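> Structure, please.
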Amino acid sequence: MKKQILKASSEPTKVGVLLVNLGTPDRLTVTSVRRYLREFLSDSRVINLPRWLWLPILNLIVLVVRPRKSLEAYRKVWLEKQDQSPLLYYTQQLTQKLADKRADIELAFAMRYGQPAIAQQIEHLQQKGCNRLLIVPLYPQYSATTNATVVDHVAKHLKSLVWQPTIRIADPWFAQPNYINALKRQVEQAIAEGYQPDKILLSFHGLPNASIDQGDPYYYQCLETGRLLTQALGKNSNEVLVTFQSRFGPAQWLQPYTSETLEALPEQGVKKLLVLTPGFVADCIETLEEIAIEGAEEFIAAGGEHCRVLPCLNDSELGIEVMDAVINEGIAGWHKA
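Model (predicted):
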């Protein structure tokens, strides 16, 4: 098929912003879940094993067993009215609300795995006349397994273009004041509503220890987010805990594990727990099913009395403020050129 010819805009500095989230099945079916998992788990940035070793395991074991199990988890959190996963819905809403606020830029969103695809959305922004693009991987803390694979995929598409737009990649915002303040305000709102937790737990997605040994800064950025939030709340490190969830496979992952911590806290006298998932911009299966449902049940079964899990910033006013600041920092100077 002949490639569509894209014409450069007569406007010298039209700016486009592409928000990129992880991805999601597009239907609540085994086939859709398997298709998503195949693309996700085939990425060597995500599973850093020799292809000759991993691909047979993926195709002969994981993609046979895991799709049905994952489907049941998605079923618990699927938005029936919209017939969408929460991740897709909230990413759409976030993009639309930012677009409503920002008449000076063109906004779109893409998924690294699944639809809408990165290449498709870059072309969409170019058709809108954008010759400068800010790519925003929707992860506050940088990791090669998330941010870098977005950049890889953007670069892969750019190689196919004769006319390449100017590209910037947004910085991670793990220490940005707007972000820390938004998390702080979430906690303060819960307390103002009468919920007085014995401890606060910050659950971040886990990574294999080997990734950190190879130079991935993710672990240290999570700790810095935790430190800054603890400081902003006027608390100490015994009152605000940082843990890591979503372990996959037999390797050692970042610790302490969220699941083990939830089971151990009641024995330490913690009866009321407040949980945040600051590494996720939008609620998804990991925040809603793994933490808000399964994690809360683990805490109660171990002797806890109440576990309140706060939503991600999603498309809330706080979330809009954070992303607006990220965009402003990323496009600084472009409208002046």
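> Please count neighbours and contacts with C-alpha atoms only from this point.
Noted.
> how about residue 161, what does it touch?
Listed by CA atoms under 8 Å, 6 or more residues apart in numbering, the contact set of residue 161 is empty.
> Checking my notes, it in a strand, right?
No: if the criterion is DSSP: H, G, I helix; E, B strand; the rest coil, then residue 161 is coil and not within a strand.
> got a list of what residue 149 touches?
Here residue 149 is in contact with 45, 112 (criterion: CA under 8 Å, 6+ apart).
> which SS state does it fall under?
Quick answer, by three-state DSSP: residue 149 is helix.
> Please enumerate the strands of the protein.
Remark: strands assigned in the chain by DSSP state E are 15-23, 106-113, 132-137, 166-169, 199-205, 240-245, 272-276, 306-309.
> Save these as TSV, and put in distance to residue 251 and mean neighbour count too.
Shown next, in TSV, are these (distance: least, CA to CA, whole Å; neighbours: other CA atoms under 10 Å):
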stretch	distance to residue 251	mean neighbour count
strand 15-23	23	24
strand 106-113	24	23
strand 132-137	26	24
strand 166-169	31	15
strand 199-205	15	23
strand 240-245	14	22
strand 272-276	25	22
strand 306-309	28	20
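> one more to line up against the first:
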Amino acid sequence: MASTSHSVVSELVQPGEGRLGHAPGDHPPVPRSRVGVVLANLGTPDATDYWAMRRYLNEFLSDRRVVDYSRWLWQPLLQLVILSRRPFASGRAYRSIWNQALDESPLLTITREQTEKLAVRLEAAFGDRVVVDFCMRYGNPSTESVLRRLQARGCERILFFPLYPQYGSPTTATACDQAFRTLMALKWQPAIRTVPAYFAHPDYLEALAASVREAYDAATPRPEVLVASYHGVPKRYLEEGDPYYCHCRETTRLLQERLGLDDEAIETTFQSKFGPEEWVGPATVERVAELARQGRKHIAVVSPAFAADCVETLEEIQQEIRDAFLEAGGETFTYVPCLNAREDHVAALEAIARHELAGWL
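Reported below is the predicted structural model:
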């Protein structure tokens, strides 16, 4: 620190900011104290070419929360086999849904829109004392870059908000891990809170139910079965204490109550299986085909675990899973979009954030 014999200035400011204070004249500028809110989503490649996809998949599949096999076995397989082929297939999938106007993935577009709408709501309540931003666990904007940017803007307290209604080790936990890794490298750590699973929050459930009601009202004929499709995890995770499977089942039950559906009119399934071991089920792609063969010709699929439409919903559900249903004899397939930047969804995010910010703002 500079010697106190230096002259004292009355304000320490960043451009456009200011707070009265007293410090030596050569003290670095200090921004006004603020609270940050960070929406954290899974991630996105920067482009759809081979090398961009390889960088993204390497970061994703090297995460021990996602694939926890021995590094000595997994990394040679990943680097020499999987990453030599999978970027091509993943690139094709992303190209089929890519936001060409902005040259980015829909997940990035939607998460930015959610952030902008949440910022308007929180700033209306708290003014410029709160700063809202977003980050990605994999790809850009990185968690580290966003947390450092918020700290540079004076955020001495940060609410870290993983956009996963159901807690899962490969989603919520790894997002928080990355935030904590950033704190480990900071000389001055901001105080940080993390938002817990919110699958049972009434505002989230009402927004989810409203999205289904709207899809049903627009569908002709009315769907006979609502399939709630969640991203799958290995069955071993459930046995080792990960609550994700139970949170998913409970989400479906709570949604069923709000919609007033009979047991035969709603199901829980899981998608996106990867690797050789047993995963929780039933598998969405297999179950929708079975429903068609059983004579359930009109179904709807909703994805309660995804806060924003992404490759798993726009490509996997709307293409692969839809095709499986129709090829098995199904007739109408209704996809219920993710909650995305719906006003009732953003209102739910605001309610959750304000609850977790209690005592800070």
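> returning to what we had before: residue 8 of structure 1 is nearest to which of the strands of structure 1?
Closest approach to residue 8 of structure 1 among the strands of structure 1 (CA to CA): strand 132-137, 10.9 Å.
> That closest one maps to which residues in structure 2?
Aligned by TM-score structural alignment, strand 132-137 of structure 1 falls on residues 157-162 of structure 2.
> still on that earlier bit, just send the strands of structure 1 back as a markdown table, with distance to residue 329 of structure 1 too.
Putting these into a markdown table (distance: least, CA to CA, whole Å) gives the following:
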| stretch | distance to residue 329 of structure 1 |
| --- | --- |
| strand 15-23 | 12 |
| strand 106-113 | 15 |
| strand 132-137 | 10 |
| strand 166-169 | 11 |
| strand 199-205 | 25 |
| strand 240-245 | 28 |
| strand 272-276 | 25 |
| strand 306-309 | 30 |
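> between the ones you listed, which one is nearest to residue 51 of structure 1?
So among the strands of structure 1, strand 106-113 is nearest, using CA to CA, at 18.8 Å.
> What lines up with residue 122 of structure 1 in structure 2?
Match for residue 122 of structure 1 (TM-score structural alignment): residue 147.
> if we can go back for a sec, what does the match of strand 132-137 of structure 1 contact?
34-41, 172, 175-176, 179, 190-195, 353, 356-357, 360.
> By how much does that stretch deviate from structure 1 on average?
Superposed on structure 1, stretch 157-162 of structure 2 shows a mean distance of 0.5 Å to its aligned residues (mean CA distance after the TM-score superposition for structure 1).
> Same question for stretch 207-217 of structure 2.
Mean for stretch 207-217 of structure 2 is 1.3 Å (mean CA distance after the TM-score superposition for structure 1).
> Where in structure 1 does that stretch fall?
The alignment places stretch 207-217 of structure 2 over residues 182-192 of structure 1 (TM-score structural alignment).
> What range does stretch 44-55 of structure 2 cover in structure 1?
With TM-score structural alignment applied, stretch 44-55 of structure 2 matches the range 24-35 in structure 1.
> so what corresponds to residue 269 of structure 2 in structure 1?
Aligned partner of residue 269 of structure 2 by TM-score structural alignment: residue 243.
> now residue 175 of structure 1: how far from residue 150 of structure 1?
Noted for residue 175 of structure 1: a distance of 21 Å to residue 150 of structure 1, by CA to CA, to the nearest Å.
> Comparing those two, which residue is more hemmed in?
Taking neighbours as other CA atoms under 10 Å, residue 175 of structure 1 and residue 150 compare with residue 150 leading, 24 against 18.
> related to what we said a few turns ago, ok, the match of residue 269 of structure 2 touching residue 207?
No: with contact defined as CA atoms under 8 Å, residue 243 of structure 1 does not count as touching residue 207 (11.4 Å).
> still on that earlier bit, return the residues in contact with the match of residue 122 of structure 1.
179, 182.
> In structure 1, what residue corresponds to residue 240 of structure 2?
Per TM-score structural alignment, residue 240 of structure 2 is aligned with residue 214.
> Count the residues that sit near that match.
So residue 214 of structure 1, with other CA under 10 Å, has 8 neighbours.
> same thing with the one 3 residues further on?
One way to gauge burial is a neighbour count; for residue 217 of structure 1, by other CA under 10 Å, it gives 15.
> Residue nearest the middle of structure 1, spatially speaking?
What sits nearest the mean C-alpha location of structure 1, by CA atoms, centre = their mean, is residue 280, with 4.0 Å.
> Excluding chain neighbours, what is closest to residue 162 of structure 2?
residue 40 (4.6 Å; CA to CA, 6 or more residues apart in numbering).
> which residues does the one you found contact?
Counted by CA under 8 Å, 6+ apart, residue 40 of structure 2 has contacts 134, 135, 136, 137, 143, 160, 161, 162, 163, 175.
> What's the match for the fourth one in structure 1?
Mapped onto structure 1 by TM-score structural alignment, residue 137 of structure 2 lines up with residue 112.
> okay but that match is in contact with residue 25, surely?
No: between residue 112 of structure 1 and residue 25 there is no contact under CA under 8 Å: 11.9 Å.
> which residues in structure 2 form helices?
For structure 2, applying DSSP state H gives helices covering 50-61, 71-77, 83-95, 106-126, 143-152, 174-184, 202-218, 235-239, 244-259, 284-293, 322-327, 343-356.
> In CSV: those, plus distance to residue 311 of structure 2.
Shown next, in CSV, are the helices of structure 2 (distance: least, CA to CA, whole Å):
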stretch, distance to residue 311 of structure 2
helix 50-61, 13
helix 71-77, 24
helix 83-95, 6
helix 106-126, 8
helix 143-152, 21
helix 174-184, 19
helix 202-218, 20
helix 235-239, 23
helix 244-259, 20
helix 284-293, 15
helix 322-327, 14
helix 343-356, 20
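> First-to-last residue distance for stretch 309-326 of structure 2?
22 Å.
> An error on my part: the question was meant for stretch 8-19 of structure 1.
22 Å.
> So which residues make contact with that stretch?
95, 104-110, 121-122, 125-126, 129-138, 327, 331, 334-335, 337.
> go on, stretch 75-94 of structure 1?
21, 23-28, 74, 109, 282-285, 288-289, 314-315, 319-320.
> Quick one, which of the residues you listed are buried?
21, 23-26, 28, 74, 109, 282-285, 288-289, 314-315, 319-320 (16 or more other CA atoms under 10 Å).
> still on that earlier bit, residues in contact with the match of residue 269 of structure 2?
So residue 243 of structure 1 contacts 201, 202, 203, 204, 255, 256, 257, 258, 261 (CA under 8 Å, 6+ apart).
> Check the gap between the residue nearest to residue 129 of structure 1 when sequence neighbours are not counted and residue 165 of structure 1 for me.
Closest residue in space to residue 129 of structure 1, ignoring its immediate chain neighbours: residue 9 at 4.7 Å, by CA to CA, 6+ apart. From residue 9 of structure 1 over to residue 165 of structure 1 the distance is 11 Å, taken as CA to CA.
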